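Colleague: Pasting the sequence and the predicted coordinates here, then a few questions.
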Amino acid sequence: MAVLPIRIMGDPVLHAPAARVDEITDEVRTLVADMFETMDAAPGVGLAAPQVGVGLRIYTYSYQDDDGEPWRGVLINPDLWMRPLEPGAPDPDEESEGCLSFPGERFPLRRSEEVLVTGTDLDGQPVRIQVAGWRARIMQHEFDHLDGILYLDRLDDADWKTTQKIARKRGWGRPGSAWTPGIDDLDA
């Protein structure tokens, strides 16, 4: 297993829809193991294959349920259903999120409160996850990556402009920008 470089906003693989996984091969299994190691090293609660430069519809996740039990897994070729968004502006204290592909920053974003995600695991077995709250946010965020959407793309105009200023200041927003957890110091 290896910690992989995480692509930063502007890299083309982050802004294009990912391809379906046709077959679960040893290469896919190795990629998923590396994604878990990278997600843990970052640290993060989710990581999509495009974030490590691979344009496939795969994401890993790790969170605790309401009883404090850990849930950790992978979704391959997921489908996502969600409840309609509640109207109104997001609460910056309760509805902010960050992204390993725009490290060190958080912005408020309204997400659906409940989702259902289906897909398969590494053994090709069906997976069905119905979650709410923070866990639903994770699923939506990672699913967006598979469609070439960063959470930054969903921000209001003022926050989006702020992200563009940050990206320019840090030299991001261009192909090839990446960081490697445990190696690169991204303190801004």
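Modeller: Cool, got the structure.
Colleague: okay, CA-based contacts and neighbour counts for the rest of this
Modeller: Will do.
Colleague: what's the residue nearest the centre of the chain in contact with, if anything?
Modeller: Nearest to the geometric centre of the chain sits Glu142, at 3.4 Å (CA atoms, centre = their mean). Applying CA atoms under 8 Å, 6 or more residues apart in numbering to Glu142 gives the contacts Gly46, Leu47, Ala48, Tyr59.
Colleague: Presented hereafter is structure B, for comparison with structure A:
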Amino acid sequence: MTEVLQVAQLGNPVLRQPAQLVDNFLDKHLQQLVDNLIATTKVSSGVGIAAPQVSESYRLLIVASRPNLRYPHAPKMEPTAMINPRLIAHSPDMVKGWEGCLSVPGIRGLVPRYRAIEVEYISRDGQKHRQEFTDFVARIFQHEYDHLDGLVFLDRLESTQDIITEQEYQRQIVP
């Protein structure tokens, strides 16, 4: 049965620990975790989530871009589980964009990220994939990938001047 999981908040030590590699891709617990992460992302109006955010220290993330209350202009894609993902190439150019995080509620930051990336990952059925992402979806991947290394978006800010509350973001930036 699919369950919406509690999201670990900034200050929880699990968010600052490197996650462990997954060795059994077809493990029943892992498959249930994938379903629960997708459900948690939908209910939370997120566009992605990483296993450490629900206190599961695995190298597993979900990219699930879709328009919602928090990201009204997000492109639509099917939720994709990525096990043991690796960033294997990136564009030379970086672009700043606003990010929020389910683990850092109420705050957004203007974060520099690579505009285009190439990644490898194992899908939930154990198949290896290589894929390119650009713009917002590349940003989601990089944000979630950071969680696997114990980083949050605040660690990537160039200045504390690049922080805004969610309320001001909705008032100033979204319209």
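Modeller: Cool, got the structure. Everything numeric in this text was worked out from a predicted model, so none of it was measured.
Colleague: care to give me the TM-score?
Modeller: Once superposed, the chains reach a TM-score of 0.81 (TM-score structural alignment, normalised by the length of the second structure), with 154 aligned residues with a CA RMSD of 2.0 Å.
Colleague: thinking again about what came up before, considering the contacts of Glu142 of the first structure, which are maintained in the second structure?
Modeller: Among the contacts of Glu142 of the first structure, the contacts conserved in the second structure (both residues aligned by TM-score structural alignment, their matches' CA atoms under 8 Å) are Gly46, Leu47, Ala48, Tyr59.
Colleague: wait, doesn't the first one sit right on Ile138?
Modeller: So that's Gly46 of the first structure. Yes - contact criterion CA atoms under 8 Å: Gly46 of the first structure and Ile138 qualify, at 6.6 Å.
Colleague: between these two, who's got more neighbours?
Modeller: Higher neighbour count among Gly46 of the first structure and Ile138: Gly46, with 25 against 21, using other CA atoms under 10 Å.
Colleague: which residue packs closest to the counterpart of the more buried one in the second structure, ignoring adjacent ones?
Modeller: Matched to the second structure by TM-score structural alignment, Gly46 of the first structure sits across from Gly48. Nearest residue to Gly48 of the second structure in three dimensions, chain neighbours excluded: Val63, at 4.5 Å (CA to CA, 6 or more residues apart in numbering).
Colleague: give the contact list for the one you found.
Modeller: Val63 of the second structure is in contact with Val47, Gly48, Ile49, Pro79, Thr80, Ala81, Met82, Val137, Ile140, Phe141, Glu144, counting by CA under 8 Å, 6+ apart.
Colleague: which among the residues you listed gets closest to Lys96 of the second structure?
Modeller: Proximity of the contacts of Val63 of the second structure to Lys96 of the second structure (CA to CA) peaks at Ile140, which lies at 12.8 Å.
Colleague: Count residues in the vicinity of Tyr121 of the second structure, would you?
Modeller: Tyr121 of the second structure has 20 neighbouring residues, counting by other CA under 10 Å.
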